[in-house]
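Colleague: After the sequence you'll find the predicted model.
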Amino acid sequence: MRLGNTIARQRLHYRRPLPTLPDVCLIDIPQPYASPSLPLGRYYPVIIETDVEWREWDRFLNIERQVPVAPDLFDRRPSVLRAGTITFAHYDPAASGCQRIRPTSPPSSSPGRSRSGTCRPPS
């Protein structure tokens, strides 16, 4: 089994609104794998800061596994982004150009670049 074809099959890419903020990949966990302990109900957010992390994330999702594992690859990794002040932002899919990610096509984390596909905010 591959996570990108099972528990992370449906995911949204919320592009960073500012260069000093990360991208967010929001996984819509299918019901058989969902748990009340998930941070956003059935959704699992993954914070991705660099193009290198996007490539690492794509490899992680496509490793052949015997059993599903939590997609917690970056959970304990320190941030590489630096800013002089704390910044809060609203990640709005319609305004940020978020894309529904297909399992076979990893996104570009470059802000402002558009890709084909549709994106809907979680309901």
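Modeller: Structure's in. What do you need?
Colleague: C-alpha only now, for contacts and for neighbours.
Modeller: OK.
Colleague: ok, now how distant is Cys25 from Glu53?
Modeller: Distance from Cys25 to Glu53, counting by C-alpha to C-alpha, to the nearest Å: 11 Å.
Colleague: Specify which residue of these two has the higher count of neighbours.
Modeller: Taking other C-alpha atoms under 10 Å, Cys25 and Glu53 do not tie; Cys25 has more neighbours (24 against 15).
Colleague: Next up, a structure to set beside the first:
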Amino acid sequence: MDVTSDNRSLRLPETLSRCMTTSVASAHNFELTRFSLLAVVGACKFVTSGTFSVDGHDWDIQVYPDGWKQEMAGYVSSVFLCLCGGATGVVATCTLSLLENGGGGGASVQQSLTHRFDTVGAYWGYP
């Protein structure tokens, strides 16, 4: 082996590979006016947004003003993102925000979540 002072013969060949993922971004605002009137509907009952589509997948947002389960009654609300139609196995990242009265004061609660939706009708969110 011929070793030179600049170590050229000791260099290993380099390779490179890359995994490219695609994503689509969208926003949907679901405004609940006069929320205090919804807070008396009772636990386990929800209101839903209109269905919206993102890259061929249909979604809606379900809000349970008085909690998702009976034992959660009294919580401000539970909120879920639901896959309503389209191909399954989709991974969605969403940010759910609860805004102050009137929407002008900024987010009082904001949470992000990522979930894989394997079946139509699957939902994920904050109980």
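Modeller: That came in fine, so what should we check first? Computed from a prediction, not measured in an experiment: that's the story for all the values here.
Colleague: Post the TM-score for the overlay when you can.
Modeller: The TM-score (TM-score structural alignment, normalised by the length of structure 1) is 0.27; 66 aligned residues with a C-alpha RMSD of 5.3 Å.
Colleague: pull the longest helix from structure 1.
Modeller: Longest helix of structure 1, by residue count under DSSP state H: helix 51-62.
Colleague: Please point out which parts of that helix sit buried.
Modeller: Neighbour-count burial for helix 51-62 of structure 1 flags Trp54, Trp57, Asp58, Phe60, Leu61, Asn62 (criterion: 16 or more other C-alpha atoms under 10 Å).
Colleague: What is the nearest of those residues to Val46 of structure 1?
Modeller: Checking the buried residues of helix 51-62 of structure 1 against Val46 of structure 1 by C-alpha to C-alpha gives Trp57 as the nearest, at 9.4 Å.
Colleague: What is the strand or helix carrying Leu83 of structure 2 packed up against?
Modeller: Here Leu83 of structure 2, judged by DSSP states H and E, is contained in strand 78-85. In terms of contacts (3 or more C-alpha pairs under 8 Å, 6 or more residues apart in numbering; DSSP states H and E), strand 78-85 of structure 2 is packed against strand 57-64, strand 123-126.
Colleague: how big is the angle separating the longest one from strand 78-85?
Modeller: Okay, so that is strand 57-64 of structure 2. Relative orientation of strand 57-64 of structure 2 versus strand 78-85 (axes from the mean of the first three to the mean of the last three C-alpha atoms, to 10 degrees): 150 degrees.
Colleague: which helices and strands does strand 57-64 of structure 2 pack with?
Modeller: Where contact means 3+ C-alpha pairs under 8 Å, 6+ apart, strand 57-64 of structure 2 is packed against strand 47-48, strand 52-54, strand 78-85.
Colleague: Can you tell me which of these is nearest to Thr95 of structure 2?
Modeller: Closest among those, using C-alpha to C-alpha: strand 78-85, at 9.9 Å.
Colleague: how much space between Asp58 of structure 1 and Ile27 of structure 1?
Modeller: As defined by C-alpha to C-alpha, Asp58 of structure 1 lies at a distance of 13 Å from Ile27 of structure 1.
Colleague: okay, now Ile101 of structure 1: neighbour count?
Modeller: Quick note: Ile101 of structure 1 (other C-alpha under 10 Å) scores 24 neighbours.
Colleague: Quick check, it in contact with Leu26.
Modeller: No - using C-alpha atoms under 8 Å as the test, Ile101 of structure 1 is too far from Leu26 to be in contact (9.8 Å).
Colleague: Now the common contact residues for the two.
Modeller: By C-alpha atoms under 8 Å, 6 or more residues apart in numbering, Ile101 of structure 1 and Leu26 have these common neighbours: Arg11, Leu12, His13.
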